[in-house]
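In: Predicted structure and sequence below. I'll ask about it afterward.
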Amino acid sequence: MTLLSHLRTAPLSAKIGMGMVLITLIAAIFAPLIAPFGETEIAGDVWLFSSSTHFLGTDSLGRDMFSRLVYGARNTIAIAFLITFLSFVFGVTLGFVAATIGGWVDQLLSRMIDILMAFPTLIFALMVLSVVGTSIPALIIVIALLDSTRVFRLSRAVAMDIEVMEYVEAARLRGEKLWWIMRHEILPNAMPPLVAEFGLRFCFVFLFIAALSFLGLGIQPPAADWGGMVRENAGAITFGIFTPLWPAAAIAFLTVGVNLIVDWALHVASGLKD
């Protein structure tokens, strides 16, 4: 079946997930056109309630919450996608190399990954970011390297199952090189689980960035970030103002949408019938 055929026959849950993700992507792409105020513009008094001027009220500095949410979608999603992409480039490449070559190369790479995975991810990221700083490039590189360890595990396991197939042996007998086998034989047959894992990893990275921002080591102000917006406005709850719930709801909204799509993708990849 083609991709279009799969989309037409997708269950209602998957279509709802696609709609949720599409709404978020539209907000991220067209943020300057959708947001009524600038990302860092002081638009009113502190912690104003919802009104015709401020749809979701204002934050702890008087900035429009709706505008901050829209710009936060652009910042958070773009960085999370880039981190996930880089983690897959690192993890899949090393995983395929380990599975295809085997021997001491496999043992060396696997033991290095085991050492990195022995540290709790959040604690390790906090420690490294505290040393190297909280710039955007540092955030991207640190999280991508940490997340690539999980991708390595999966890609190595999948590649080891494919690597023993007859068509891979035939490619070796023809004299094909390592990179050709990885690109033309292993990668196409490993795509279904890797695509599903990409969605799951994106959700993890997205939530991980939000957690780091909440702790003050993620995306730094004044840039809008959903996790940071929860931290900045947490004190409003004390006064019965629900401003921090808006970015928290946005985080949940996108996470649920992506997971609905991933569930459907896993079902399609498994080949099971409803």
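Out: Alright, I've got the coordinates.
In: Please count neighbours and contacts with C-alpha atoms only from this point.
Out: Will do.
In: Spit out the contact partners of Asp263.
Out: 14, 196 (CA atoms under 8 Å, 6 or more residues apart in numbering).
In: Quickly find the element holding it.
Out: Under the criterion of DSSP states H and E, Asp263 resides in helix 245-270.
In: Tell me who's in contact with the spatially closest residue to Ala171 that is not a sequence neighbour.
Out: If the residues on either side of it in the chain are set aside, Ala171 comes closest to Ile181, at 6.9 Å by CA to CA, 6 or more residues apart in numbering. Taking CA under 8 Å, 6+ apart as the criterion, Ile181 is in contact with 168, 171-172.
In: from what I can see, Leu50 looks like it's in a helix, true?
Out: No Leu there; residue 50 is Ser. No: going by DSSP: H, G, I helix; E, B strand; the rest coil, the assignment for Ser50 is coil, not a helix.
In: these two touch, right, it and Asp64?
Out: No: with contact defined as CA atoms under 8 Å, Ser50 and Asp64 do not form a contacting pair (10.0 Å).
In: Name the residues contacting each of those two.
Out: Both Ser50 and Asp64 are contacted by 56-58, under the criterion CA under 8 Å, 6+ apart.
In: would TSV of these with secondary structure, neighbour count and distance to Ala265 be doable?
Out: Listed next are the shared contacts of Ser50 and Asp64 as TSV, based on DSSP: H, G, I helix; E, B strand; the rest coil; neighbours: other CA atoms under 10 Å; distance: CA to CA, whole Å:
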residue	secondary structure	neighbour count	distance to Ala265
Leu56	coil	20	34
Gly57	coil	25	38
Thr58	strand	26	39
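In: which residues touch the residue most central in space within the chain?
Out: When the chain is reduced to its mean C-alpha position, the closest residue under CA atoms, centre = their mean turns out to be Phe202, at 2.1 Å. Phe202 is in contact with 80-81, 84, counting by CA under 8 Å, 6+ apart.
In: for those, which one is nearest Leu146?
Out: Ranking these by separation from Leu146, with CA to CA as the measure, puts Thr84 on top at 10.6 Å.
In: ok, that closest one to Ile141 distance?
Out: Here the distance between Thr84 and Ile141 works out to 11 Å (CA to CA, to the nearest Å).
In: Ok, Gly72 next?
Out: In terms of CA to CA, Gly72 sits 20 Å off from Ile141.
In: Next, the angle from the helix or strand Thr93 falls within to helix 245-270.
Out: Secondary-structure element containing Thr93, defined by DSSP H and E: helix 65-101. Following axes from the mean of the first three to the mean of the last three CA atoms, to 10 degrees, one obtains 30 degrees for the angle between helix 65-101 and helix 245-270.
In: The structure to be compared is supplied as follows:
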Amino acid sequence: MASHTPLLHERPAASAVSAGQPLRGVAWFGRLCRYPPGLIGLLIVVLYVCLALFAEAIAPYSASEQDLTATLQAPSAAHWFGTDQYGRDIFSRVLIGSRDILLLAFSSAALGLLLGTSVALVAGYYGGTLDELLMRAMDMLMSFPALLLALLILATFGSALLNLVVCIGIVFMPRVARVIRSVVLKIRVQDYVTAAQVRGESGYSILVREILPNARGPLVVEGAIRLSYAILIGASLGFLGLGLQPPSPDWGLQVSEGRIFLLTAPWVSVFPALAIASLVIGANLLADGLMHALQP
């Protein structure tokens, strides 16, 4: 596999969660809430989800409403985060933009998890030549830097929301597959899997009824990790002009548009950048908390 510098340092945290331990009850949630970093991360993510759900009701202005008599105004009582070069209220744009970034992040993380887990289940359980073929294909995808692969896909198919979701999901697929395959390899040698094979159950039945439920802990952690990466990749693509296009108040695009005003009106870029950073940190803390809570 070719060496490269990834957009983000990949951490296989999900593999640290014990395989073969299905999620039961709410004990793990109690452990998450008693772990301060995990609780802080959970609160940050829940806060942003609530803000996104009620953004239209909370935002004092429309995201696209312009006032050319109030351009580049500093934060004030009328405009909490100030205004941009077109007189648009930055607070409203950050609020309403949270819907798009969260929809993109959750959807692409879910798609990457679905695709990667499907590959991992088949490769890890059946092994042999099929395993070799699938994992070499995943290695080929991983040989491309994440951002470069995303740029190639978006340059070909455009930057509509659906294309962004599919693009980031494909970027995540091989990374998820490698982590979850290692979990499947541990589970498939357990006694309950052997018993199911002796009973004559089909491979599909064993994968769905025996292996997948016992891999849910690592899957949950990996999903939280992918969520944080999806937020940052989505914002990076927006900064490069390949994310959601105007009039969508994309956070990355807001940072990009405001960079020429960093010396005269830094708030144009600073507040969207703080939103990106805080949400990424929250998702990472949540992933760490889930890993802590799901360890036996």
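Out: Arrived safely. This structure is a prediction, so every number in the text was calculated from the model and none was measured.
In: Now the TM-score, please.
Out: In this superposition the chains share a TM-score of 0.94, using TM-score structural alignment, normalised by the length of structure 1; 271 aligned residues with a CA RMSD of 1.6 Å.
In: For the contacts of Phe202 of structure 1, pick the one with the most neighbours.
Out: Counting neighbours by other CA atoms under 10 Å, the top entry in the contacts of Phe202 of structure 1 is Thr84, with 27 neighbours.
In: Which parts of structure 1 are strands?
Out: Per DSSP state E, structure 1 has no strands. Nothing in it meets that criterion.
In: hmm, back to that, average offset of the helix holding Thr93 of structure 1 relative to structure 2?
Out: Compared with structure 2 after the fit, helix 65-101 of structure 1 shows a mean deviation of 0.6 Å (mean CA distance after the TM-score superposition for structure 1).
In: In structure 2, which residue range corresponds to that helix?
Out: Aligned by TM-score structural alignment, helix 65-101 of structure 1 falls on residues 90-126 of structure 2.
In: Also stretch 23-32 of structure 1?
Out: Stretch 23-32 of structure 1 corresponds to residues 47-56 in structure 2, going by TM-score structural alignment.
In: list the buried ones in the matching stretch?
Out: Taking 16 or more other CA atoms under 10 Å as the basis for neighbour counts, the residues of stretch 47-56 of structure 2 that come out buried are 48-49, 51-52, 55-56.
In: Of the residues you listed, just say which sits nearest to Leu39 of structure 2.
Out: Tyr48 (14.3 Å).
In: so the closest one sits right up against Ile96, yeah?
Out: No: between Tyr48 of structure 2 and Ile96 there is no contact under CA under 8 Å: 10.8 Å.
In: burial of the counterpart of Val198 of structure 2 in structure 1, as a residue count?
Out: When structure 1 is aligned by TM-score structural alignment, the residue opposite Val198 of structure 2 is Leu173. Applying the criterion other CA under 10 Å, we find 9 residues in the vicinity of Leu173 of structure 1.
In: I'd like the distance between Leu173 of structure 1 and Val132 of structure 1.
Out: On the measure of CA to CA, Leu173 of structure 1 and Val132 of structure 1 end up 48 Å apart.
In: Thr40 of structure 1 now?
Out: On the measure of CA to CA, Thr40 of structure 1 and Val132 of structure 1 end up 26 Å apart.
In: who has more neighbours, the two?
Out: For Thr40 of structure 1 versus Val132, the count of surrounding residues by other CA under 10 Å is larger for Thr40: 17 against 11.
In: if I look at Thr134 of structure 1, how far off is Gly103 of structure 1?
Out: To Gly103 of structure 1, Thr134 of structure 1 is 38 Å away according to CA to CA.
In: Who has more neighbours out of these two?
Out: The neighbour comparison of Thr134 of structure 1 against Gly103 (other CA under 10 Å) goes to Thr134, with 20 against 10.
In: mind listing what the corresponding residue of structure 2 for the more buried one touches?
Out: Following TM-score structural alignment, the counterpart assigned to Thr134 of structure 1 within structure 2 is Ser159. Residues in contact with Ser159 of structure 2, defined by CA under 8 Å, 6+ apart, are 242-245.
In: could you dump the residues you listed to TSV with distance to Gly116 of structure 2 and neighbour count?
Out: As requested, the contacts of Ser159 of structure 2 are arranged in TSV below (distance: CA to CA, whole Å; neighbours: other CA atoms under 10 Å):
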residue	distance to Gly116 of structure 2	neighbour count
Leu242	24	21
Gly243	23	26
Leu244	25	25
Gln245	28	14
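In: Distance check, the aligned residue in structure 1 for Leu232 of structure 2 against Ile83 of structure 1.
Out: Using TM-score structural alignment, the partner of Leu232 of structure 2 in structure 1 is Leu207. Spatial separation of Leu207 of structure 1 from Ile83 of structure 1 under the definition CA to CA is 12 Å.
In: Ok, Pro188 of structure 1 next?
Out: Remark: distance between Pro188 of structure 1 and Ile83 of structure 1 (CA to CA) = 22 Å.
In: Equivalent analysis for Asp59 of structure 1, please.
Out: The span separating Asp59 of structure 1 from Ile83 of structure 1 equals 28 Å under the rule CA to CA.
In: if we can go back for a sec, so what's the match of Leu232 of structure 2 closest to, chain neighbours aside?
Out: Leaving aside its sequence neighbours, Leu207 of structure 1 is closest to Ile251 (7.6 Å, by CA to CA, 6+ apart).
In: Please tell me I have it right and that neighbour contacts Trp226.
Out: Yes: Ile251 of structure 1 is within contact range of Trp226, at 6.9 Å (criterion: CA under 8 Å).
In: Settle it for me: which of the two has more neighbours?
Out: Per other CA under 10 Å, whichever of Ile251 of structure 1 and Trp226 has more neighbours is Trp226, with 32 against 19.
In: so who does the more buried one touch?
Out: For Trp226 of structure 1, counting by CA under 8 Å, 6+ apart, the contacting residues are 69, 72-73, 76, 210, 247-248, 250-251.
In: Mind giving me the ChimeraX select for those residues, buried ones only?
Out: Taking 16+ other CA under 10 Å as the burial criterion, the selection of buried members of these in ChimeraX is written as:
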select :69,72,73,76,210,247,250,251
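In: export the contacts of Trp226 of structure 1 to TSV and tack on distance to Gly257 of structure 1?
Out: Listed next are the contacts of Trp226 of structure 1 as TSV, based on distance: CA to CA, whole Å:
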residue	distance to Gly257 of structure 1
Leu69	17
Gly72	17
Ala73	14
Thr76	15
Ala210	17
Pro247	15
Ala248	14
Ala250	11
Ile251	10
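In: residues in structure 2 matched by the helix holding Asp263 of structure 1, start to end?
Out: Following TM-score structural alignment, the aligned partner range for helix 245-270 of structure 1 in structure 2 is 270-295.
In: Next, the buried residues of the matching stretch.
Out: Along stretch 270-295 of structure 2, the positions that meet the burial threshold by neighbour count (16+ other CA under 10 Å) are 270-273, 275-276, 278-294.
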